[in-house]
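> Sequence first, predicted coordinates after that:
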Amino acid sequence: MPRVGIREVAAAAGVSMGTVSHFLNHPDRVSAEKAKRIQEAIDRLGFVRNNAGRQLRLGHSMTVAYIVPDVSNPFFATIAEGVEQRAAQAGLSVFVANSGGDQAREDSYLDLFEEHGVRGMLVASPRSIEARLAAIRGRGTPSVLVGQRAGTPAQPSVSIDDVSGGYQAARHLVEIGCRHIAFVGGPLGIRQVADRLQGASNAIRESGGAATLEVIEAEPRVIATGHKVAAELTGRPAGRRPDGIFAVNDLLGIGLVQTLVTGGVRVPEDVAVVGYDDIEYAENSLVPLTSVRPPHEEFGIAAIDLLLRVLGEAPPAPDHQVVFTPDLVVRRSSDRGQSGK
């Protein structure tokens, strides 16, 4: 069956091809009565817009790409909602790709989206990727690094002050009386993980010897890993067990809490637990989880806004590296009634 084009839609709606083009590209220029007839013709004929042709006319794509390392993590899903919301407002479509944390798959998506001529890319990566993005930028495709601060001024980025977040988490545990604190997460080669550990270490150092920090490197950062670490901790003699745990993300924290409680350890009386990301599941955990909250949808919105500035479609930003400071949200898992935060 031949492909239905603008000519056929115009004939069916009784309008000119130019009016159909306006309806598709500038609907505000078409009267409500003609718009209704055109839409009815599109629905009846099964017309599908040819964006490749539109891209040729405009001289650029109306699509951006967002590459994430773990689409199953609710934190990245909420960022994607913000990305899509703001992109739609700007008339852009979004391709979301899941690299699964695998470098080969990430490289493949970078190649694919560059070949398809996307307008720009948002890239969240667990590894150092700036050199690769610089090469792509040099060939005409701009990008925003999402989740880690760029090391060079030429690379736009939207990130979280994870040192501050880690500091807030550990300081809170010290303030509620924890003296043997465990940091759970990994790998430490990931910038965000290392920064959260650095912040926690700063808080322990400030305690003047009142608290110690044990590092338990654990990956992947999922609920099942939290179960495994908690099972090991509950098997320890009570005197060697931490009385406070800072989990590098909420999925680990939720798994830790579940297994600690089912193993007879009271949370927070025996062991207080703090997570990171404040995903939806944190508040609805078996014991509602205290968590460090970065922006969620706002983070994705900020990433698209920064990309639009780089593309010249929004006022230029004074700084191409946007850093958000997270906040601590205290819930039952660490609420011993001693912290007024």
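Nice, thanks for sending it over.

> use CA for all of it now, contacts and neighbours both
OK.

> so how far is residue 143 from the residue positioned nearest the centre of the chain?
Nearest residue to the geometric centre of the chain (CA atoms, centre = their mean): residue 76, 3.5 Å. Computed with CA to CA, to the nearest Å, the distance linking residue 76 and residue 143 is 18 Å.

> So which bits of stretch 223-230 are buried?
223, 224, 225, 226, 227, 229, 230 (16 or more other CA atoms under 10 Å).

> ok, back up a step: give the contact list for the residue nearest to the centre of the chain.
By CA atoms under 8 Å, 6 or more residues apart in numbering, residue 76 lies in contact with 68, 70.

> circling back: from the buried residues of stretch 223-230, which is closest to residue 313?
Nearest to residue 313, judged by CA to CA, of these is residue 223 at 41.3 Å.

> Leaving out sequence neighbours, find the closest residue to the closest one.
The spatially closest residue to residue 223, leaving aside those adjacent along the chain, is residue 255, at 4.4 Å (CA to CA, 6 or more residues apart in numbering).

> Assign a three-state SS to that neighbour, would you?
Under DSSP: H, G, I helix; E, B strand; the rest coil, residue 255 falls in the helix class.

> my read: it touches residue 227, true?
Yes - Residue 255 is within contact range of residue 227, at 4.8 Å (criterion: CA atoms under 8 Å).

> that older thread, starting at the chain centroid, how far to whatever helix or strand the residue nearest to the centre of the chain lives in?
Residue 76 belongs to helix 74-89 when elements are defined using DSSP states H and E. Mean-position distance between helix 74-89 and its chain equals 8 Å (CA atoms, centre = their mean, to the nearest Å).

> Same check on stretch 223-243?
Centroid displacement of stretch 223-243 relative to its chain, using CA atoms, centre = their mean, is 29 Å.

> this is the other structure I want to compare:
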Amino acid sequence: MASASVKDVAALARVSVGTVSNVLNRPELVAPETVERVTQAMEKLSYVRNEAARQLRLGHSQALGLITLSGGNPFFTDLATAAEDAAADAGFSVIVGNSNDRKDREAGYLSLFEELRVRGVLLSPVGDPAARLRRMRDRGISAVLVDTVSTDSSFSSVSVDDVAGGALAAAHLIGSGRRRLAYVGGPIEIRQVRDRLAGARQEVAKHPGVTLEVVDVGALTVQEGRAAGAVIASRPVSDRPDAVFAANDLLAIGLLQSLFINGRLAIPQEIALVGYDDIQFASASVVPLTSVRQPSALIGRTGVEILLQEAEDPELQPRHVLYQPELVVRESSAG
């Protein structure tokens, strides 16, 4: 059966097509009894609004796009939830995509969001999509980077000082007497991985006799953490780090499983462990995990606020909000 049209609703409600349009878009302009009559006609006819046609008339939708690096990382789940709440307060919805650290998937979602005529895009990029985002901005789609900053500062960004976070983690481990540190993270092309390593290196350089090795992994996942932990646990004590700083909590949880559960190494007595993000599972792991906390919800809310402001006024100058991380010390490094 064919879907009911606006004309069908107007005929049943005995009003003009323009009145039905006002009920859909500007109900405050219509008498309450007329709104009720039109609404009843819509319900009787099972009328479904043609959102695509509405977007064509307006030039944009009431939706925002969000592309995260990893849908499996609770940090991005918390960020996305806060972004959805902030968008809903402003009358917008959020369409979420996960690039899974892949540039081709990121490009695909950007194309989809263009086709859907979203009002703006929040993006935690895999690489540097500035040229693509500039073309989208020329077509009326604003963009704000979250959890990173643009290399040319041409787009607003909301992020955390990951260099400072890496330094916090290394300083804590060194301050507790550790001298042979390892950094587990990767791929190194990810800006956050590079910056956290840079901060750790800066701190290590201040302390003669302290070393920092880098254990590169293929992804920021529990599975990669387990694999790295198994390799570390198999090494002789003299060749093993006495502290590990993981680029995120998922890696740290995988490391903990291999080192403590499978490798039977005492945490933190034999190896201290620090993660990054302070996801909910960090405090609930078998050995509560020390972690560098990021304000994930605040990043999501602030990103949406800036994005909507720029959507209303494209001439606004880019803003760069940089939050400071916080070290949360727990049993994995406090012994």
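Perfect, I can see it now. Treat the numbers as computed from the prediction; the structure is a model and nothing was measured.

> so what number do they get for TM-score?
The pair, once superposed, lands on a TM-score of 0.89 when counted by TM-score structural alignment, normalised by the length of the second structure; 334 aligned residues with a CA RMSD of 2.6 Å.

> related to what we said a few turns ago, translate the residue nearest to residue 223 of the first structure into the numbering of the second structure.
Taking TM-score structural alignment for the superposition, residue 255 of the first structure sits opposite residue 254 in the second structure.

> I figured its match hits residue 219, correct?
No - here residue 254 of the second structure lies out of contact with residue 219, judged by CA under 8 Å, at a distance of 11.9 Å.

> And the aligned partner of residue 237 of the first structure in the second structure, how close does it get to residue 265 of the second structure?
Aligned counterpart of residue 237 of the first structure in the second structure: residue 236 (TM-score structural alignment). Distance, residue 236 of the second structure to residue 265 of the second structure, using CA to CA: 12 Å.

> In terms of neighbours, single out the busier of the two.
Shown here are residue 236 of the second structure and residue 265; by other CA atoms under 10 Å, residue 265 has more neighbours (15 against 9).

> The more buried one touches residue 271, doesn't it?
Yes - counting by CA under 8 Å, residue 271 is a contact partner of residue 265 of the second structure at 7.4 Å.

> returning to what we had before: would you check how far apart the match of residue 237 of the first structure and residue 279 of the second structure are?
Applying CA to CA to residue 236 of the second structure and residue 279 of the second structure gives a distance of 32 Å.

> What ranges does the first structure have for its helices?
In the first structure, the helices defined using DSSP state H lie at 6-13, 17-25, 32-45, 51-58, 74-89, 103-115, 130-138, 162-175, 191-206, 223-234, 250-262, 280-283, 297-310.

> distance from the fifth one to the second structure after superposition?
Relative to the matching residues in the second structure, helix 74-89 of the first structure has an average distance of 1.3 Å after the fit, by mean CA distance after the TM-score superposition for the first structure.

> just the first one next, same as before
Between helix 6-13 of the first structure and the corresponding residues of the second structure, superposition yields a mean separation of 5.4 Å, by mean CA distance after the TM-score superposition for the first structure.

> Check the offset of that helix from the chain's centre.
43 Å.

> And for the fourth one?
With CA atoms, centre = their mean as the basis, helix 51-58 of the first structure stands 30 Å off its chain's centre.

> mean shift of that helix relative to the second structure?
With mean CA distance after the TM-score superposition for the first structure, helix 51-58 of the first structure departs from the second structure by a mean of 2.8 Å once superposed.

> quick check: angle from that helix to helix 17-25?
When axes from the mean of the first three to the mean of the last three CA atoms, to 10 degrees is applied, the directions of helix 51-58 of the first structure and helix 17-25 differ by 100 degrees.

> and helix 51-58 of the first structure, which residues are buried?
For helix 51-58 of the first structure, burial by neighbour count (16+ other CA under 10 Å) applies to no residue.

> now do stretch 234-247 of the second structure
Buried residues in stretch 234-247 of the second structure, counted by 16+ other CA under 10 Å: 240, 241, 242, 243, 244, 245, 246, 247.

> what's the nearest residue to the third one if we skip its chain neighbours?
So that's residue 242 of the second structure. Distances taken as CA to CA, 6+ apart place residue 271 nearest to residue 242 of the second structure, at 4.5 Å, with adjacent residues excluded.

> next one: the second one
Across the structure, with CA to CA, 6+ apart as the measure, the residue nearest residue 241 of the second structure apart from its sequence neighbours is residue 180 (4.8 Å).

> Likewise for the first one?
Counting by CA to CA, 6+ apart, residue 232 is the residue found nearest to residue 240 of the second structure once chain neighbours are left out, at 6.5 Å.

> wait, isn't the one you found in contact with residue 243?
No - if you go by CA under 8 Å, residue 232 of the second structure and residue 243 don't touch, sitting 10.8 Å apart.

> Give me the common contacts of these two.
Listed as contacting both residue 232 of the second structure and residue 243 by CA under 8 Å, 6+ apart is no residue at all.

> any idea how far residue 56 of the first structure is from residue 219 of the first structure?
Residue 56 of the first structure sits 46 Å away from residue 219 of the first structure, going by CA to CA.

> what do you get for residue 156 of the first structure?
Taken as CA to CA, the span from residue 156 of the first structure to residue 219 of the first structure is 29 Å.

> So these two - more neighbours on which side?
In this view residue 156 of the first structure and residue 219 are compared by other CA under 10 Å, and residue 156 has more residues nearby, 24 against 16.

> Just confirm that one contacts residue 144, I think it does.
Yes - Residue 156 of the first structure lies in contact with residue 144 (CA under 8 Å); the separation is 5.0 Å.

> Which neighbours do these two have in common?
Residues touching both residue 156 of the first structure and residue 144 (CA under 8 Å, 6+ apart) are residue 306.

> Correct me if wrong: residue 192 of the first structure contacts residue 146.
No - contact criterion CA under 8 Å: residue 192 of the first structure and residue 146 do not qualify, at 11.3 Å.

> what's the overlap in contacts for those two?
Here residue 192 of the first structure and residue 146 have no joint contacts, going by CA under 8 Å, 6+ apart.

> what about the closest residue to residue 303 of the first structure other than its chain neighbours, distance to residue 182 of the first structure?
Counting by CA to CA, 6+ apart, residue 303 of the first structure lies nearest to residue 158, which is 6.0 Å off, once chain neighbours are set aside. Residue 158 of the first structure sits 29 Å away from residue 182 of the first structure, going by CA to CA.

> go on, residue 221 of the first structure?
From residue 221 of the first structure to residue 182 of the first structure the distance is 15 Å (CA to CA).

> Then residue 140 of the first structure?
From residue 140 of the first structure across to residue 182 of the first structure, the span is 46 Å (CA to CA).
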